[in-house]
Each structure stands twice: as C-alpha cells, then as structure tokens.
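Engineer: Sequence and predicted structure, then a few things I'm wondering about:
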Amino acid sequence: MSEEIIQSELLEPEADTEPNLSQILTVQALSVLNDRSNSKGIIQLALHLTIIGCSGYLWSANFGNWSVAIPALVIYGFSMAAMFAPMHECVHRTAFANNRLNDSVAWFSGLLSFYNSTFFRRYHKWHHRYTRVPDKDPELSDLKPSNVGKYLLIISGLPWWWGKVVGHFQVATGQFKDFPFVPEAARAGVINSTRWQLGIYVSAIAISIVVGQPWFFLYWLLPLIVGQPILRFILLAEHTGCTLDANLLTNTRTTLTFWPMRFFMWNMSFHAEHHLYPSIPFHALPKAHQQLNKHFTHIEPGYMKVNWDIITNS
C-alpha cells in the first residue's frame, strides 16, 4: 500500500459514523485552513530543537549545581518527549508542504521520543478512523485510569515504557499478531524502519560503553524518563472521560492551555478540532478553534482541571 493511499485513508472520515462535516465548515473555509507551509513547520521545528539543545547544554554543564541542572533536565526531558508532537503532525503530513520532509522529520522525531513513525502511521490511522469505537480504536487497549493507583501508574510512564520496549521488539522480529492495523503489504517497511531505529540505540549504548561515559543514560534515557510523566499528563486529556462512540463532537477533548504548552505540543491541545478535521495543519488549529469551538461538548480550561476531574471520577 502506498504512503499516499495511507495518508488519504488517515484523513478521510468514515461516512456512516462521522458528523456531517460539510454542515460545519464550508469547502472554501476548510481549504484556507488546510494550507500547509514549509516555512512555518521549519521555524516551529527549529525553535523546538533549539530548546532541546539549550536545555540539554544547561543540564550537562551544571552537574552539581542542582538549582540549575534539575529545571534544565525537566525542560530538556519534556522537550525531548514532546518530539512526539512533530512526529504526530508529520505522520499526518501536515507539518510541511513537502511530503519527503514530513516523512524524514517524522522518523527523526520518533527516534528522539522512542516512537517509530512508520509503525505509528498505521496505528494512528486506525485511531482516527475508529476514534473511541470499542474493539476498533487501538488506543482503547491502553491502561485506563479507573482508580487513583492506575492513574498514578499511567502518569509514571511505566506502562508506556513497557509497551514501547515490547512493541518494538515484536515488530523488529516480525510478530504482528497484536497489531492488526499494520497491513501485510506494509510489514516489511515497518520491520526495517524499527530495526534501523533500534540499531541506532544499540550503537549509542555501545559508544557509551566504549568511551566509559554514561552518555546514553544521561542525555537520552534519563531525560525521557523525566519528561514522559508530563507528556502522559497531557495526552490523558485528549479522550479520557469522553463518549465511547464515533461522534467526533463528543468523543474528543480540546484543552485550553498557556502558550508554552501549545508550542511544545504543536497545538495538539486543540484536539477536538484536529480529530474533526485531521487535514488542518498545526499552525491553523487556533483559528480553526475559533470557528468550531461551539460545536464541541468537551472544552476544558487547562490540563490541571482535566486531570483533577479524571482523578475524582475514577
């Protein structure tokens, strides 16, 4: 199956389960919002990588000066974990107008954030096609925050780490029994992509061992361990507590948050807008929110509020 077909399927809603989108945004209004931009994507990516580089430098240069090192590590770790956001945007091929650039940045972003973009594209296609539909949406197989203990476990990132380690191993060894969303024609490509990614991690570990320096741990593993709980805190808000059906006006949440969070997450906080119209690029989502917000059931004033509601309703 070609990447163009995959992308088309990812962006095309199921006619018998989705709201009538033509009654919400006109074709003309959507075409304006759909305008992709290489320059806006490059500026966003450059700023994101600059923060990773600067915070990583402060973390490495201030061992022992923990009043600087610890905040730097938190920013470094979260900005690294948040590379999930450009990977997600590039998988939709909306971050840039150039699709080769989308695919390359998606893979690189996944490498930093411990996702594999080639695998994630198939997984995410099903998540969009069957959002919140039981037994179809692959995200529904994740651990649910049904009590405070499970909530804290999810926020810790431990289930995510376990799932990624096991999942990457299964894919790299050609075990797709648990991944029905990966079509047989795409499996060879997914396997090769995952093996290359794991090979880079193994090489980085080997270099750290050879030079006798804990570089892999200090500059990738530990930062991601620190950053993942913040990312989990954000991602839990996207669908938790929303309806378990195919209604995109009720099954996804938009969370209104401050600018730094919107920046790191590439405007993914406007998640209901994104699910309703996945073709809208990240830089147009705030404008889309202005036109669409009155249609959504779940719009919340901040991630603290959403997570508190998740805890109290557990």
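Structural biologist: Okay, I see it. The structure presented is a predicted model; accordingly, all values stated were derived computationally and were not measured.
Engineer: use CA for all of it now, contacts and neighbours both
Structural biologist: OK.
Engineer: My guess is Thr243 contacts Phe296. True?
Structural biologist: No: when contacts are counted by Cα atoms under 8 Å, Thr243 is not listed as touching Phe296 (11.9 Å).
Engineer: Overlap of the contact sets of those two?
Structural biologist: Contact criterion Cα atoms under 8 Å, 6 or more residues apart in numbering; residues shared by Thr243 and Phe296: Thr250.
Engineer: Relative to Gly110, how far out is Ala275?
Structural biologist: Quick fix: residue 275 reads His, not Ala. For His275, the distance to Gly110 equals 21 Å [Cα to Cα, to the nearest Å].
Engineer: which of those two has more neighbours?
Structural biologist: Ranked by neighbour count (other Cα atoms under 10 Å), His275 and Gly110 place Gly110 first, with 25 against 21.
Engineer: Does anything pack onto the helix or strand where that one lies? Which helices or strands?
Structural biologist: Per DSSP states H and E: Gly110 is located in helix 99-113. Here helix 99-113 touches helix 66-81, helix 84-91, helix 117-129, going by 3 or more Cα pairs under 8 Å, 6 or more residues apart in numbering; DSSP states H and E.
Engineer: What residues of the last one count as buried?
Structural biologist: Along helix 117-129, the positions that meet the burial threshold by neighbour count (16 or more other Cα atoms under 10 Å) are 117-129.
Engineer: Then the first one?
Structural biologist: Of the residues in helix 66-81, those buried by neighbour count under the rule 16+ other Cα under 10 Å are 69-70, 72-81.
Engineer: Would you mind putting the residues you listed into CSV with distance to Gly302 alongside?
Structural biologist: CSV is the format used below for the buried residues of helix 66-81 (distance: Cα to Cα, whole Å):
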residue, distance to Gly302
Ala69, 28
Ile70, 25
Ala72, 24
Leu73, 24
Val74, 20
Ile75, 19
Tyr76, 22
Gly77, 21
Phe78, 18
Ser79, 19
Met80, 22
Ala81, 20
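Engineer: next, the one to line up against it:
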Amino acid sequence: MNNIQRPALDRSLYEPSHLWALAHFVYALALFFVPGYLSYQVALSELPLWAQIPAIALLTILAGYGLNLLGVIGHEGTHGNFVKNRRLSAVIGIFSASAVVSYMEMGFALSHWNHHRFTNQKDDPNVYPVENLKTWWSRLLMSRINYNLVYLKDTFSMAMGKIPAFKYKVAFTEADQILFARLNFLFAAMWIALYAAIFTIDWRAGVFVVALPTLAVKFIAACQIFIDHGGLDDDRLFRNSWSRTSPLMTILFFGANYHNEHHAYPGIPCYRLPQVHRILREKGVFEAVPVPVERGFFKSFKPLFQVYAPTAKGDDFDPFELPQAPASSDERGVPQAAAVAVGAVGSAR
C-alpha cells in the first residue's frame, strides 16, 4: 500500500478555460484536416512515387493524431473538463468525438468512470475486451474493434432507455445519459454525412482527407490502453498509469499524455496536466513513489508489448474526490448536497 496521499492542488487548476477549450478544438480540427488536405495535394502532384509515399504516410499519421485529438475532446467533455457547464461540456465532447467513425463516446464514458474507480483491478471494464490479445499485432488489429463494439452496444442500450449496469455511476442523471446517447447517434450521422459529401465532390479527397486518417486513428487508438497502463501490475496511487513526457507526445496529445496525473486528478483539464506533473515533482511525490514515467517518444510504445491484466486488489480510493478536501465539499468546492444534484460526484449503485 502507498503511504503517500494525493497533495491538494490549487482549485484554479480544476477550472476549465474556455480559451484553452477553443484552442484545443481548433488545433484538433486543423491537425486532422490540414495534413489530410496536404496529403491529397501530394497525391495529385507530379512528385515521384518515392517522394509521394513517405510524404503521404507522414501526413496521414499526423491527420490521424488530429482525429484522435477530437476523440480526446470527447474524453474531456464527458469528464466535465472541457467547459464550465458540465452538460454543455459533455455535448461538445460527444459531438467532437463522433468525428471518429464507429466510436461512440457515451458508451466509453459509461465504462470510463469505472476504469478510474477500479484502475487495473478486477472491476476495471477496460481490461476484459482485450484480455485475450497477447501479441502486439493482435492488439493493433483487434483492440479498437473490440472496444468500439462494446461502446456501440452500450450507447444503443442507453439510447433505447436502458442504462447498462456498472458499479460506479457517471456524473450525469439517467435522463441526461439517454439524451446524450441519442445525440451521439445524431452527431455520428452528421459527421458521416460530411464525409460522404467530401467523397461525392471528389473521391480522391475522400480517400486522403477522410479514409486514410480514419484508418490511421484505428492504429493510434489501438495503442492507447496499453501505453497508458500496460506492464503495470500495481493498481496503487501514482503507480497505475504511465506519464509520457516527450514534448512530441505533449504536442500530439495536448497534455493528455500525462496519464498518471490524469488518474490522480481526473477533474483537471488535460492541458494543465504537464503543470500538475511539475507540481508533483516539486512536492516530492516522484521521490517518494517510483512513478512510471517514460521520456522517449518511441519508448512510450513499449507497453504495447507488455502484460495488461487486472490485479486482485490494491489501494481503494475514489479519484473523483478532492484530495484532503473537507468532507462537506466535492472536488470543485461545491457542497455535497449540490454536488449530488448536478451529478458531480460518482457513487456506487
């Protein structure tokens, strides 16, 4: 068991910034569409094939990371970290993440809160869709298919008015969950209609701007659970997730690469997690606990080859509670009665 507790951090770190949220959304869209469009232009150019292929490959990977960032906004939105109004935060996040064809954010959100509550433990719902995938190639090929099928099924159940049973509630009422699930299908149809229009105008643009980045994001996202938690058989505080501190990782993930900090402080927006990392270092956390940190970009993918399996039981703490906060307050200083009313704090069913 860890003897160290999560240091209490300044409340301002928890407050979403609308300017940063706008920057995140614009940056994600630009990283998706601009490299995709440039890839399309390279394909139409008279450059020799030996120059076209690597250029298109690099641009497609960048566009895939842009599309992945739109998915990260979904994650931030359903955490309530994107804008100050939690319901609006979720709606924006669901709209943004719906850009990723076949991915349903609400199905993810439902299990994701349980993933935070029971990280790497037997009740962590992230483990079981990929527990039989032991090789790197099977993980790359199958993990997103497995996860997306689960999320699609759960989102459909919610849209039909039946909330799948989990031990830990998400931070929204059941009525909100049903509404958000229905919006998820609507937003997904809107993005598919946009992509269909691009294909209709110019099928080659559709291939390079939409299809190839969509294929790339499947492999990028396939790595995610493993580079976040692979090789860590310890579910203790500050030992259950990787922090990938490469500057390139930070550029491509907008700060969400500091995953250990996110699990310790899930109410803090991703763009502030590098700052949280520095604060924890200054407070001596990294000296007291052997925190899993990987500084190299390519080395960050090593957990793709490592064991990912649940542990029996470790530290039991609620990550959504503000560390060292008075018993009468939630993570944003809201009285518990009000917190329950707005669904700001999860609780066991």
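Structural biologist: Good, I have the coordinates. Bear in mind that the values here come from a model prediction, so they are computed numbers and not experimental data.
Engineer: Just give the TM-score of the two.
Structural biologist: Overlay of the two chains. TM-score (TM-score structural alignment, normalised by the length of the first structure): 0.76; 288 aligned residues with a Cα RMSD of 3.5 Å.
Engineer: Just give me the neighbour total for the spatially closest residue to Thr173 of the first structure that is not a sequence neighbour.
Structural biologist: Of all residues not flanking Thr173 of the first structure in the chain, Ile191 sits nearest, at 7.4 Å (Cα to Cα, 6 or more residues apart in numbering). Burial of Ile191 of the first structure is recorded as 22 neighbouring residues (other Cα under 10 Å).
Engineer: Can you name the helix or strand that the alignment partner in the first structure of Phe33 of the second structure falls in?
Structural biologist: Aligned by TM-score structural alignment, Phe33 of the second structure pairs with Gly53 of the first structure. Per DSSP H and E, Gly53 of the first structure falls inside helix 38-61.
Engineer: if we can go back for a sec, could you redo the helices and strands packed on helix 99-113 of the first structure as JSON lines and give each row distance to Tyr201 of the first structure?
Structural biologist: Listed next are these as JSON lines, based on distance: least, Cα to Cα, whole Å:
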{"stretch": "helix 66-81", "distance to Tyr201 of the first structure": "15"}
{"stretch": "helix 84-91", "distance to Tyr201 of the first structure": "17"}
{"stretch": "helix 117-129", "distance to Tyr201 of the first structure": "16"}
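Engineer: Indicate which one of the ones you listed is closest to Leu224 of the first structure.
Structural biologist: Across those, Leu224 of the first structure has its closest neighbour in helix 66-81 (5.1 Å, Cα to Cα).
Engineer: Run through the strands of the stretch 201-314 of the first structure in chain order.
Structural biologist: Here the stretch 201-314 of the first structure has its strands, by DSSP state E, counting those that start in this stretch, at 253-255, 298-300.
Engineer: Reformat those as CSV; add distance to Phe264 of the first structure and mean neighbour count.
Structural biologist: Shown next, in CSV, are these (distance: least, Cα to Cα, whole Å; neighbours: other Cα atoms under 10 Å):
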stretch, distance to Phe264 of the first structure, mean neighbour count
strand 253-255, 14, 25
strand 298-300, 19, 18
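Engineer: can you put the ones you listed in TSV and add distance to Asn38 of the first structure?
Structural biologist: Formatted as TSV, those follow (distance: least, Cα to Cα, whole Å):
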stretch	distance to Asn38 of the first structure
strand 253-255	26
strand 298-300	30
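Engineer: Ok, which of these comes nearest His271 of the first structure?
Structural biologist: strand 253-255 (4.9 Å).
Engineer: Tell me the helices and strands packed up against the closest one.
Structural biologist: helix 271-276, strand 298-300.
Engineer: Kindly name the residues of the second structure that line up with it.
Structural biologist: Residues 242-244 of the second structure are where strand 253-255 of the first structure aligns, with TM-score structural alignment as the criterion.
Engineer: what sits against Ile73 of the second structure?
Structural biologist: Ile73 of the second structure touches 24-25, 82, 92-93, 96-97, counting by Cα under 8 Å, 6+ apart.
Engineer: Just tell me what it corresponds to in the first structure.
Structural biologist: Matched by TM-score structural alignment, Ile73 of the second structure corresponds to Pro86 in the first structure.
Engineer: before we move on, what about Leu232 of the second structure?
Structural biologist: Per TM-score structural alignment, Leu232 of the second structure is aligned with Cys242.
Engineer: so what's the residue nearest to its match when sequence neighbours are not counted up against?
Structural biologist: The shortest distance from Cys242 of the first structure to any non-neighbouring residue, by Cα to Cα, 6+ apart, is to Asn251 (4.7 Å). Residues near Asn251 of the first structure by Cα under 8 Å, 6+ apart: 131-132, 239, 242-245.
Engineer: if you set the cut-off to 7 Å instead, what comes out?
Structural biologist: 132, 239, 242-245 (Cα atoms under 7 Å, 6 or more residues apart in numbering).
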